[in-house]
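Chemist: whatever this is, show me its structure:
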Amino acid sequence: MTSPLSVIILAAGKGTRMQSAKPKVLQTLAGKSLLAHVLDTCNQLTVDETIIVHGFGGDQVKSEITNQYTQSSFTWVAQTEQLGTGHAVKVTLSDLPKSGKSLILYGDVPLVSCQTLAALKAANTDGMSMLTLTVDNPFGLGRIKRDQNGNIEAIVEQKDASADEQNIREINSGIYCVDNALLHKYLPELSNNNAQQEYYLTDIVKMAVADGITIVAIEPEHTFEIEGVNNRQQLASLERTWQRKVVADLQEAGVQFADPTRVDIRGSLSAGQDVFIDVNVVFEGDCTLGDNVYIEAGCVIKNAQIGNACYIKPYCVIDRADIGAGVDIGPFAHLRPDTVLSDNSKVGNFVEIKKSTIGQGSKVNHLSYIGDATVGTGVNVGAGVITCNYDGVNKSQTIIGDNAFIGSNASLVAPVTIGDTATIAAGSVITKDVDSSALAFGRARQVQKNDFQRPTKK
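Modeler: Predicted coordinates for the structure are as follows:
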């Protein structure tokens, strides 16, 4: 039988060095909060209870996380005094089961992987396991002190370490997997008799050794998994590290980047073969690219699905759109939420489309607004056409049939239906339905005045 697993996330720090009114764990990395990164990783494990210890800005943290994770249940525990990591875990004891194991994580250490945490849990065979790392410069970090047989016997903090202990290069990440029974036993016994006058969580290691428990240490695959964030510089550095990792994974999958250092992926991106991504493209949320997609510079793509062989020209904004195969977009096009572009359609420069479906092979080439519309197949929408979908109170639908031709600078006042193969004359304001194969125009008759004299300055 699998032992129940709890997760304790310490998220009470103010983050003074951030110089922000926002709690540190709500600062963003790759498009989501530091705490959300940790929670998303934990969601990949089988977790029976997640306990979040909050402090500064606790109401703000609770509100944002609760609104974001509507299908999840968290236990919130307040740490009203900042008395060290040992105290932060201790305040969870009244909510922590007496049996099972607990992963102890940090809301400002966002990039620890699911694979590492699973390995850490599996390594806990005698009551305690911990994540450590051997580094070239361990200054400022807790050292892992081992006995002559290589067994862990203590963790020594920088300010409490002797000269010999400061030469140790194996450091403590602060991430543990501990039997709950041991946490209930050891945490009430912690003392703040140290240089910092804080309750060190690391002291439970010495207590476990005294009880004859063998502590297993594992190292993460990537150094960045244990990197914490305390200031803007560290946040920016970790952002770049993460972006390099994501881009490298995509390159291994066959994606070509014009410059791997000039792209941002703030969410998840999956891509087919022979995809090209130019400089300064930003992906947000969950995005999918088919095979042979070509994206030129400066595009922003959010929560979109883009089919095979699409060509996206520079500086397009695509938000929650579903794009078929062989579609040509831009430059400077704006696809707003609930836009559907069918196969082989075309959306040109300075076109905005919102909550509309553009049929197969249809074209909206220049300077147009299409909103709340259904456009059939083989339709040509001329330059400057708009669907007048809003009367100041309600949004109404425009329906354009197959193979219709909408002349330049026409205004289609919704609700209105344009029939199959109908033609709308340029400059028309159409307020009534147009039958199939009909020509409709609605504009003032042209008047010419010969020998017209222009006004002159007085």
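Chemist: could you use CA atoms for every contact and neighbour count after this?
Modeler: OK.
Chemist: the stretch 1-150 of the chain: helices as residue ranges?
Modeler: Under the criterion DSSP state H, counting those that start in this stretch, the stretch 1-150 of the chain contains helices at 34-42, 58-68, 85-90, 114-123.
Chemist: which parts of the first one are buried?
Modeler: Neighbour counts over helix 34-42 (16 or more other C-alpha atoms under 10 Å) mark 34-39, 41-42 as buried.
Chemist: on that earlier part again, export the helices of the stretch 1-150 of the chain to a markdown table and tack on distance to residue 317?
Modeler: A markdown table is the format used below for these (distance: least, C-alpha to C-alpha, whole Å):
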| stretch | distance to residue 317 |
| --- | --- |
| helix 34-42 | 25 |
| helix 58-68 | 24 |
| helix 85-90 | 44 |
| helix 114-123 | 33 |
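Chemist: to residue 400, which of the ones you listed lies closest?
Modeler: For these, proximity to residue 400 was assessed by C-alpha to C-alpha; helix 58-68 is nearest, at 38.4 Å.
Chemist: for residue 429, find the nearest of the helices of the stretch 1-150 of the chain.
Modeler: Among the helices of the stretch 1-150 of the chain, the nearest to residue 429 by C-alpha to C-alpha is helix 58-68 (44.5 Å).
Chemist: so what's residue 90 up against?
Modeler: Residue 90 is in contact with 187-188, counting by C-alpha atoms under 8 Å, 6 or more residues apart in numbering.
Chemist: how near is it to residue 78?
Modeler: 11 Å (C-alpha to C-alpha, to the nearest Å).
Chemist: shared neighbours of these two, which are they?
Modeler: By C-alpha under 8 Å, 6+ apart, no residue touches both residue 90 and residue 78.
Chemist: just to revisit the earlier point, quick check, nearest of the buried residues of helix 34-42 to residue 278?
Modeler: Nearest to residue 278 among the buried residues of helix 34-42, with distances taken as C-alpha to C-alpha, is residue 37, at 27.1 Å.
Chemist: rewinding a little: out of the helices of the stretch 1-150 of the chain, flag the one nearest residue 288.
Modeler: When these are compared (using C-alpha to C-alpha), the closest one is helix 34-42, at 19.4 Å.
Chemist: tell me what angle the closest one forms with helix 58-68.
Modeler: 40 degrees (axes from the mean of the first three to the mean of the last three C-alpha atoms, to 10 degrees).
Chemist: who are the packing partners of helix 34-42?
Modeler: Here helix 34-42 touches no other helix or strand, going by 3 or more C-alpha pairs under 8 Å, 6 or more residues apart in numbering; DSSP states H and E.
Chemist: helix, strand or coil for residue 240?
Modeler: Three-state assignment for residue 240 (DSSP: H, G, I helix; E, B strand; the rest coil): helix.
Chemist: to check against the first, give me the structure of this:
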Amino acid sequence: MENYLAENWPAVKICVQNRQNGTGHAVICARDWLGKLDHVLVIPGDVPHLTSDSADRLIEEHIFSKAACTFYGFRPEDPTGYGRVITEEGLVRIVEERDATEKERKCPVANSGIYVFRTRELLESLEEISSDNAQGEYYLTDVVGIMSRKGQGVKVVLLDAAAEASGVNDPLQLASASMVIRDRVLEKHMRQGVRFVDPTTVYVGPKVKIAEDVDIGPFVQIYGNSEIGRASKIGSHSVLKNVLCGERTDLRGYVDISDSRLSDGAAVGPFAHIRNGSEVLEGAYIGKFVEIKKSRIGAEAKVPHLSYIGDAEIGERTNIGAGTITCNFDGVNKHHTTIGSDCFVGSDTMLVAPVTLGDSSYTGAGSVITKDVPEGSLAVARSRQTNIEGWAHRKKKQGGQS
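Modeler: Predicted coordinates for the structure are as follows:
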């Protein structure tokens, strides 16, 4: 967590609670840092649904009311497990469920655990809380009652969307939370002109950018810092991670692409795998059962089917025949293959790297290419065919005699 925050939000100050001794104790651990602030927003780490709009609203209510504490209450369908917000004779207090009476448990308003405090009053009240309760912990909720009794001003704001205060305490709640966030992300994209055939089966990460007029099929997963250009199509069961797709790209289903870039009009799949910083340039085609690793495929080049291209560069308009393999690994090191523009690589060609094919060169089907091929040349590297006439007839005759 510290590494993630440092990478994405380097200005964040991290204060560690080494001993898990309650929510009040957690805030006390940040006491030295909090003293520099006039107000502080406190949010539990397990309420992932809270939106920035709701957080902003609570802060605005707090500043306007001039209360020492402003916090969200909410009305869950089932309040079991939540502390209750009790208002009696003008005073406000929060009672944790384990410490609540039967009457207090019937209160329908639950505590969200989301607060804004005036820092000075918060730090003073923290000095007065104790661990004399069912869990033997220092509750932050006790601060609310202390402030209310002192007349410092406590304001309860009802959260409109109760789901925003839902916590995560087990795998079932984690799955439910993930679904809510997923739906929120998909709704944003659909309002911006992205079409999903079946949104209930699709996952799109929060950092993903998708342009308008994009069609996305069922069971698609898009992760990381991926970007999908306008008018592109992503077929079903495709998985993309950190992929940059230009405009009008066509992913034809069951493709797995990571850490790579596809330029405008590129087409991939079905059943293709592209990875490790590969580039597929304008109008190029990567077809069925093809793997591309750390390679650059030139504009309008074609690798239609059943090939492995690794540590290679392929020029413009080159055609790679079925079954072609760049033999890039010698058991110790990886080696590079360079194929020029307008080349024709025959089916089942083995390109033993390091090797270079010049522009407009050809290789014969079934060749094992171990030497560079000059520009405009045909390379054939295979055993010469020999026809033995009458062999089949003699074989049958010998079999009959035995």
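Chemist: TM between them?
Modeler: In this superposition the chains share a TM-score of 0.89, using TM-score structural alignment, normalised by the length of structure 2; 394 aligned residues with a C-alpha RMSD of 2.7 Å.
Chemist: from the buried residues of helix 34-42 of structure 1, pick the one nearest residue 386 of structure 1.
Modeler: Checking the buried residues of helix 34-42 of structure 1 against residue 386 of structure 1 with C-alpha to C-alpha, the nearest one is residue 36 at 40.9 Å.
Chemist: leaving out chain neighbours, which residue sits closest to the closest one?
Modeler: Excluding the flanking residues, the one nearest residue 36 of structure 1 by C-alpha to C-alpha, 6 or more residues apart in numbering is residue 65, at 7.5 Å.
Chemist: any idea how far residue 168 of structure 1 is from the one you found?
Modeler: Where residue 168 of structure 1 is concerned, residue 65 of structure 1 sits at a distance of 39 Å (C-alpha to C-alpha).
Chemist: residue 395 of structure 1 now?
Modeler: Computed as C-alpha to C-alpha, the residue 395 of structure 1 to residue 168 of structure 1 distance reads 68 Å.
Chemist: out of those two, which sits in the busier spot?
Modeler: Each of residue 395 of structure 1 and residue 168 has its neighbours counted (other C-alpha atoms under 10 Å); residue 168 has more, 21 against 13.
Chemist: tell me who's in contact with the counterpart of the more buried one in structure 2.
Modeler: Mapped onto structure 2 by TM-score structural alignment, residue 168 of structure 1 lines up with residue 107. With contact set as C-alpha under 8 Å, 6+ apart, residue 107 of structure 2 has these partners: 84-86.
Chemist: how close does the residue minimising distance to the centre of structure 1 sit to residue 327 of structure 1?
Modeler: Structure 1 has residue 267 as the residue nearest its centroid, 3.3 Å off, counting by C-alpha atoms, centre = their mean. Counting by C-alpha to C-alpha, the gap from residue 267 of structure 1 to residue 327 of structure 1 is 24 Å.
Chemist: and if you look at residue 135 of structure 1?
Modeler: Relative to residue 327 of structure 1, residue 135 of structure 1 is positioned 50 Å away (C-alpha to C-alpha).
Chemist: which one's more surrounded, the two?
Modeler: residue 327 (25 against 12).
Chemist: show me what the more buried one lines up with in structure 2.
Modeler: Aligning on TM-score structural alignment places residue 327 of structure 1 opposite residue 266 in structure 2.
Chemist: residue 225 of structure 1 against residue 112, yeah?
Modeler: Yes: the criterion here is C-alpha atoms under 8 Å, and residue 225 of structure 1 meets it with residue 112 at 4.1 Å.
Chemist: which one's more surrounded, those two?
Modeler: Legend: neighbour count by other C-alpha under 10 Å for residue 225 of structure 1 and residue 112, higher for residue 112 (23 against 18).
Chemist: can you find the partner of that one in structure 2?
Modeler: Under TM-score structural alignment, residue 112 of structure 1 pairs with residue 50 in structure 2.
Chemist: ok, now residue 91 of structure 1?
Modeler: Per TM-score structural alignment, residue 91 of structure 1 is aligned with residue 29.
Chemist: quick one, what contacts that match?
Modeler: Taking C-alpha under 8 Å, 6+ apart as the contact definition, residue 29 of structure 2 lies against 15-17.
Chemist: identify the residue of structure 2 aligned to residue 296 of structure 1.
Modeler: Aligning on TM-score structural alignment places residue 296 of structure 1 opposite residue 235 in structure 2.
Chemist: what of residue 50 of structure 1?
Modeler: In structure 2, residue 50 of structure 1 lands on no residue (TM-score structural alignment).
Chemist: and for residue 121 of structure 1?
Modeler: Under the alignment (TM-score structural alignment), residue 121 of structure 1 pairs with residue 59 in structure 2.
Chemist: spit out the contact partners of the closest residue to its match other than its chain neighbours.
Modeler: Closest residue to residue 59 of structure 2 apart from its sequence neighbours, by C-alpha to C-alpha, 6+ apart: residue 116 at 6.5 Å. Residues near residue 116 of structure 2 by C-alpha under 8 Å, 6+ apart: 39-42, 58-59, 62, 69-71.
Chemist: burial of residue 262 of structure 2, as a residue count?
Modeler: 27.
Chemist: surely residue 341 of structure 2 touches residue 360?
Modeler: Yes: between residue 341 of structure 2 and residue 360 there is a contact under C-alpha under 8 Å: 6.2 Å.
Chemist: and these two? Which one has more around it.
Modeler: For residue 341 of structure 2 and residue 360, the more surrounded residue by other C-alpha under 10 Å is residue 341, and the numbers stand at 23 against 19.
Chemist: how about that one, what's its partner in structure 1?
Modeler: Here residue 341 of structure 2 is matched to residue 402 in structure 1, going by TM-score structural alignment.
Chemist: okay, that match and residue 427 of structure 1: tell me how far apart.
Modeler: 21 Å.
Chemist: swap in residue 39 of structure 1?
Modeler: For residue 39 of structure 1 relative to residue 427 of structure 1 (C-alpha to C-alpha), the value is 55 Å.
Chemist: what do you get for residue 199 of structure 1?
Modeler: From residue 199 of structure 1 to residue 427 of structure 1 the distance is 76 Å (C-alpha to C-alpha).
Chemist: please name the nearest non-neighbouring residue to residue 235 of structure 1.
Modeler: Per C-alpha to C-alpha, 6+ apart, closest to residue 235 of structure 1 is residue 229, 5.6 Å.
Chemist: check residue 198 of structure 2 too.
Modeler: Excluding the flanking residues, the one nearest residue 198 of structure 2 by C-alpha to C-alpha, 6+ apart is residue 218, at 5.3 Å.
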